[in-house]
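Trainee: heads up, no residue letters with this:
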């Protein structure tokens, strides 16, 4: 995520909007603290939101539960 000052936002607002429109995110800083974020307006898919967690083709990610996962509670196995 790109960080910019309020002064930079005023000077380059159109360019920052173009960057966000292309899928980027911009943190707006005042006195070293984030006061706002510019993010794309459209909802992301789960695949796009988690894409940064792995390298390469996201379609090759194995989504199987690991063998050492803790057991699920019995209530989740009951049909009622």
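Mentor: Now that the structure is in, tell me what you want to look at. Keep in mind it's a predicted model, so treat the numbers as computed, not measured.
Trainee: drop to CA atoms for contacts and neighbour counts, all remaining ones
Mentor: Fine.
Trainee: all helices of the chain, in order?
Mentor: For the chain, the helices defined by DSSP state H cover 6-21, 46-50.
Trainee: dropping in the other structure now:
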């Protein structure tokens, strides 16, 4: 894991994002002690769509062709 100060992070923001996109983890340090305060990690995409739990596939919504709603009704005016 690569670490950098807040100042370095602000200066090289675009490059940091490119590095994270490639899979690198980057720690952001702050203060005199240079303690890691934040960690940037790549976004891992979900391989499967999330399930709704026990209610998955239990219901559905159907709108009839003649369903109409005015803007006032939609905005509850």
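Mentor: Nice, thanks for sending it over. None of the values given here were measured: they were computed from a predicted structure.
Trainee: What is the resulting TM-score of the chain superposition?
Mentor: Overlay of the two chains. TM-score (TM-score structural alignment, normalised by the length of the second structure): 0.54; 45 aligned residues with a C-alpha RMSD of 1.8 Å.
Trainee: which one of the helices of the first structure has the most crowded surroundings?
Mentor: helix 6-21 (a mean of 14; mean count of other C-alpha atoms under 10 Å).
Trainee: okay, the helices of the first structure in CSV with distance to residue 32 of the first structure next?
Mentor: Listed next are the helices of the first structure as CSV, based on distance: least, C-alpha to C-alpha, whole Å:
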stretch, distance to residue 32 of the first structure
helix 6-21, 11
helix 46-50, 27
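Trainee: Could you point out which of those sits nearest residue 40 of the first structure?
Mentor: helix 6-21 (5.5 Å; C-alpha to C-alpha).
Trainee: which residues touch that closest one?
Mentor: With contact meaning C-alpha atoms under 8 Å, 6 or more residues apart in numbering, helix 6-21 of the first structure is reached by 25-26, 28-30, 38-41.
Trainee: For residue 23 of the second structure, which non-adjacent residue is spatially closest?
Mentor: Leaving aside its chain neighbours, residue 23 of the second structure sits nearest to residue 42 (5.5 Å; criterion: C-alpha to C-alpha, 6 or more residues apart in numbering).
Trainee: again but with residue 39 of the second structure, I slipped
Mentor: Using C-alpha to C-alpha, 6+ apart and skipping residues adjacent in sequence, the residue nearest residue 39 of the second structure is residue 27, 4.5 Å away.
Trainee: Could you do residue 2 of the second structure as well?
Mentor: Excluding the flanking residues, the one nearest residue 2 of the second structure by C-alpha to C-alpha, 6+ apart is residue 26, at 4.9 Å.
Trainee: Neighbours of that neighbour, how many?
Mentor: 21 (other C-alpha atoms under 10 Å).
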